[in-house]
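Asker: with the sequence up front, the predicted model follows.
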Amino acid sequence: MSAVRSKICGITRIEDALAAVEAGADAIGFVFYAKSPRAVTFEQARVIVKALPPFVTTVGLFVNASDQELREILGAVPLDLLQFHGDESAEACESWQRPYIKALRVKAGDDIVAACEAYPGASGILLDAYVEGIPGGTGEAFDWSLIPQGLSKPIILAGGLTPDNVAEAVARVRPYAVDVSGGVEASKGIKDHDKIQAFIKAVRG
């Protein structure tokens, strides 16, 4: 199996971004959703992105953002990948003509195959825990056995991952990548650099 990639999401500080890169993270995520405790402004994100070395994917997370907000952020921050976490249609996601991933919140009874197929232009599908009224970043894991085999898109596994359970998650789900935010924090929006190291080591182990 090829190496599983890691994304550290909810980055709000340069030192946390650089610690993630140092530990071997493939991607850094910025939350452009005002209700999140990990939200950043485009000014904050732009400063952090400028500090990154090459070959690190920068990802912007959006939840039902307006076209105006997206235009403003995309004009200001050089993002490599867009991550849509709301009720965005495939047409809305594709209208920006940028690589994107679509987040799906998983609960029992969902047709994940059909949900994946509804976003044919997506680079990948991110699977997160379903928690009523919260679009993501809940720190809750979901039942990984709900994920069907042989999905048509690369799968990014999120939801309640920590340095303690990510090795098991990788072994069971065999995702293309894993995405962590709360599981490597000292407090909301502030990363614990030792936890980041331990997380990526566990993914690679």
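Answerer: Structure's in. What do you need? Numbering: from 1, shown residues only.
Asker: all contacts plus neighbour counts: C-alpha atoms, from now on.
Answerer: Noted.
Asker: strands of this structure, start to end?
Answerer: For the chain, applying DSSP state E gives strands covering 5-8, 27-31, 57-62, 81-84, 100-106, 124-129, 155-157, 177-180, 185-187, 190-191.
Asker: between the ones you listed, which gets nearest to Arg204?
Answerer: strand 5-8 (8.6 Å; CA to CA).
Asker: for the closest one, name the packing helices and strands.
Answerer: strand 27-31, strand 177-180 (3 or more CA pairs under 8 Å, 6 or more residues apart in numbering; DSSP states H and E).
Asker: can you give the contact residues for it?
Answerer: Defining contact as CA atoms under 8 Å, 6 or more residues apart in numbering, one finds that strand 5-8 is touched by 20, 25-29, 176-181, 200, 203.
Asker: switch to 6 Å and redo it
Answerer: Strand 5-8 has contacts (CA atoms under 6 Å, 6 or more residues apart in numbering) with 25-28, 177-181.
Asker: which parts of stretch 17-31 are buried?
Answerer: 17-21, 23-31 (16 or more other CA atoms under 10 Å).
Asker: nearest residue to the middle of this structure?
Answerer: Asp179 (4.9 Å; CA atoms, centre = their mean).
Asker: and the gap between that one and Ala92?
Answerer: Distance of Asp179 to Ala92, given as CA to CA, to the nearest Å: 23 Å.
Asker: re earlier: I'd like the distance between the residue nearest to the centre of the chain and Ala76.
Answerer: Counting by CA to CA, the separation of Asp179 from Ala76 is 24 Å.
Asker: how many residues are close by Ser95?
Answerer: By the criterion of other CA atoms under 10 Å, Ser95 has 9 neighbours.
Asker: if you could redo that for Lys50, that was the one I meant.
Answerer: Lys50 has 11 neighbours, counted by other CA under 10 Å.
Asker: below is structure B, check it against A:
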Amino acid sequence: MFVKICGLRDEESVAAALEAGADAIGFVIAPSVRQVSVAQAARLAESVRGKAWCIAVTRQPPVTVVDEIFDAFAPDLLQTDQGDVSSLPPRAQERVLAVYREHELIPDRLPACLLFEGSQSGVGQTANWTLAKKLVARTRLLLAGGL
């Protein structure tokens, strides 16, 4: 099992997630009630490096924001919707965790690993378990939403 905890905004929460055994911490750069700035993510990530992966959680990020994320924060992975991947700069495409949603068409060819969730991020909605079971037979899968 691989556990990624997202939406943490302070050092105490990050420390608690690490102590609980989180494998990755997702810092939400996308607009959200749990959003942090790139600078905040970089600062919070200092205590995470070497203990867990740092993931920049985005959605339809402009190239300028992606560049800022990689220059100032340097995450292990950039999480964004699968439809965003082709518009990312090459350095981001090499370290992307693509998000696939249950209402979207799932292509025949899948990446080596993907994140699968319900139709909307950040609302605690559980993904379609039947479809998740089919996907896990085809690729490495991270489940998100409502867990």
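Answerer: Alright, I've got the coordinates. Computed from a predicted structure; not experimentally measured.
Asker: for the two chains, what TM-score is obtained?
Answerer: Here the superposed chains carry a TM-score of 0.87, computed using TM-score structural alignment, normalised by the length of structure 2; 144 aligned residues with a CA RMSD of 2.0 Å.
Asker: quick revisit: now tabulate the contacts of strand 5-8 of structure 1 in a markdown table and tack on distance to Thr12 of structure 1.
Answerer: Shown next, in a markdown table, are those (distance: CA to CA, whole Å):
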| residue | distance to Thr12 of structure 1 |
| --- | --- |
| Ala25 | 16 |
| Asp26 | 17 |
| Ala27 | 14 |
| Ile28 | 10 |
| Ala177 | 21 |
| Val178 | 19 |
| Asp179 | 16 |
| Val180 | 14 |
| Ser181 | 11 |
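Asker: and the helices and strands packed on strand 5-8 of structure 1: which comes nearest Leu82 of structure 1?
Answerer: Minimum separation from Leu82 of structure 1 across the helices and strands packed on strand 5-8 of structure 1 (CA to CA) falls at strand 27-31, 9.5 Å.
Asker: in structure 2, which residues correspond to that closest one?
Answerer: Using TM-score structural alignment, the residues of structure 2 aligned to strand 27-31 of structure 1 are 24-28.
Asker: tell me where structure 2 has helices.
Answerer: Ranges of helices in structure 2, per DSSP state H, are 11-19, 38-45, 63-68, 90-93, 129-136.
Asker: which elements pack onto the second one?
Answerer: Looking back up the chat, that one is helix 38-45 of structure 2. For helix 38-45 of structure 2, not one helix or strand is in contact under the criterion 3 or more CA pairs under 6 Å, 6 or more residues apart in numbering; DSSP states H and E.
Asker: comparing it with structure 1, how large is the average distance?
Answerer: Superposing on structure 1 and averaging over aligned pairs (mean CA distance after the TM-score superposition for structure 1), helix 38-45 of structure 2 comes out at 1.0 Å.
Asker: any residues touching that helix, and which ones?
Answerer: Contacts of helix 38-45 of structure 2 (CA under 6 Å, 6+ apart): 27, 73.
Asker: whereabouts in structure 1 does that helix align?
Answerer: Here helix 38-45 of structure 2 aligns to structure 1 at residues 42-49, judged by TM-score structural alignment.
Asker: gap between the matching stretch and the chain center?
Answerer: Mean-position distance between stretch 42-49 of structure 1 and its chain equals 17 Å (CA atoms, centre = their mean, to the nearest Å).
Asker: for it, buried residues please.
Answerer: By 16+ other CA under 10 Å, the buried positions in stretch 42-49 of structure 1 come out as 42, 44-46, 48-49.
Asker: and for stretch 84-94 of structure 2?
Answerer: For stretch 84-94 of structure 2, by 16+ other CA under 10 Å, it's 84-85, 88, 92-93.
Asker: and the furthest pair within the residues you listed?
Answerer: Between all members of the buried residues of stretch 84-94 of structure 2, the farthest pair (by CA to CA) comes out as Asp84 and Ala92, at 10.8 Å.
Asker: for Leu151 of structure 1, the count of nearby residues, please.
Answerer: 14.
Asker: again, but for Arg59 of structure 2
Answerer: Counted with other CA under 10 Å, residues neighbouring Arg59 of structure 2 total 19.
Asker: how about the contacts made by the aligned partner of it in structure 1?
Answerer: In structure 1, Arg59 of structure 2 lines up with Val63, judged by TM-score structural alignment. Residues near Val63 of structure 1 by CA under 6 Å, 6+ apart: 85-86.
Asker: the one 10 residues further on now?
Answerer: When the contact criterion is CA under 6 Å, 6+ apart, the partners of Ile73 of structure 1 are Phe42.
Asker: just give me the match in structure 2 for it.
Answerer: By TM-score structural alignment, Ile73 of structure 1 lines up with Ile69.
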